[in-house]
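Asks: Sequence and predicted structure are below.
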Amino acid sequence: MFNIIKDVITKENYELVDILNKINKLWVENTLTEEQRDELVNLARTNANPNNSYAENTIQIANLWEYYQRLDIRLSKLENGQGTTEPELEEWPQYVQPTGAHDAYKAGDKVTFQSKKYICKMDGCVWNPLVYPSAWELVEE
């Protein structure tokens, strides 16, 4: 089983969270040794392709609905002569799961994730700091 999973990872046609869950499941079932699990997890994180790790449609729809609501509020304010300036952006906004390449995090982006602050270290990052910790730098306060 180790060689099959390794072959899938080497071909780089997998979703990172999905493959990590499968690797851990095989490890829990004693199909993989701890050393094999560690090797596969590191290989999966190294070879991960952001284009394979987009959120499911339900998450995309929820994010679009939230975006629509914000736009509707802004439009209403503009129509009523209120607030013609852009809103001030928060320095450490909450992490939001990207839905595609268009909203993936870039190197230098700052986020708050599980009450901790992180700075993204790679372009095209669609993973949170728990799934792909080497893509994020924890900022100590």
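Replies: Sure thing, it's come through. Numbers count the residues shown, from 1 in each chain.
Asks: CA only for contacts and neighbour counts going forward, please
Replies: Will do.
Asks: just checking, Gln36 touches Ile5?
Replies: No. The pair Gln36 and Ile5 fails to qualify as a contact (Cα atoms under 8 Å) at a distance of 10.3 Å.
Asks: let's bring in a second one:
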Amino acid sequence: MYEILKEVITSKRYELTDMLRKIDTLWAQGDLTDEQRTELTKLAQDNADPSMSLDFERQLKSLEERVAALEKSSGAEPEEYPEYVPGKWYYNGDGCTFEGEKYKCIAPEGQVCTWSPKEYPNYWEKVE
């Protein structure tokens, strides 16, 4: 199973969150060693292609825009570090709260980050 996952990850034809879930499931079932899990997780994070998640992302972005419009019409001020939303598009400078900690997205300009600070720490910086 390890070799199959490694081949899929190397092909870059996967969605990161799903792949990390599969790796953890196989590890929990005893099909992967701790070392294999660590290696595959890092490889998956390093080779992830955000475009593999775009259909879902477009739908989510549309919903976010609708919610923002509703909040604007209600006069509600957006929170600077709202709770992290899985799959949401975060851009450089966006803030979120994840597992009780505040983070700022440091993805390169023009790049989108759809992963949590835990899943892809290279695109996040802890604040405060």
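Replies: It's in. None of the values given here were measured: they were computed from a predicted structure.
Asks: List the TM-score for the superposed pair.
Replies: Overlay of the two chains. TM-score (TM-score structural alignment, normalised by the length of the second structure): 0.76; 124 aligned residues with a Cα RMSD of 3.1 Å.
Asks: For Asp49 of the second structure, what is the corresponding residue in the first structure?
Replies: In the first structure, the residue paired with Asp49 of the second structure according to TM-score structural alignment is Asn49.
Asks: What separation do you get for that match and Cys125 of the first structure?
Replies: Distance of Asn49 of the first structure to Cys125 of the first structure, computed by Cα to Cα, to the nearest Å: 9 Å.
Asks: The two: who's more crowded?
Replies: Cys125 (24 against 17; other Cα atoms under 10 Å).
Asks: Apart from its neighbours in sequence, what residue is nearest that one?
Replies: Tyr105 (5.0 Å; Cα to Cα, 6 or more residues apart in numbering).
Asks: any idea where the helices of the first structure begin and end?
Replies: Assigned by DSSP state H, the helices in the first structure fall at 2-10, 16-28, 34-47, 57-79.
Asks: So which bits of the last one are buried?
Replies: The one in question is helix 57-79 of the first structure. For helix 57-79 of the first structure, burial by neighbour count (16 or more other Cα atoms under 10 Å) applies to 60, 63, 74.
Asks: do the same with the second one
Replies: With burial defined by 16+ other Cα under 10 Å, the residues of helix 16-28 of the first structure counted as buried are 16-17, 19-20, 23-24, 26-27.
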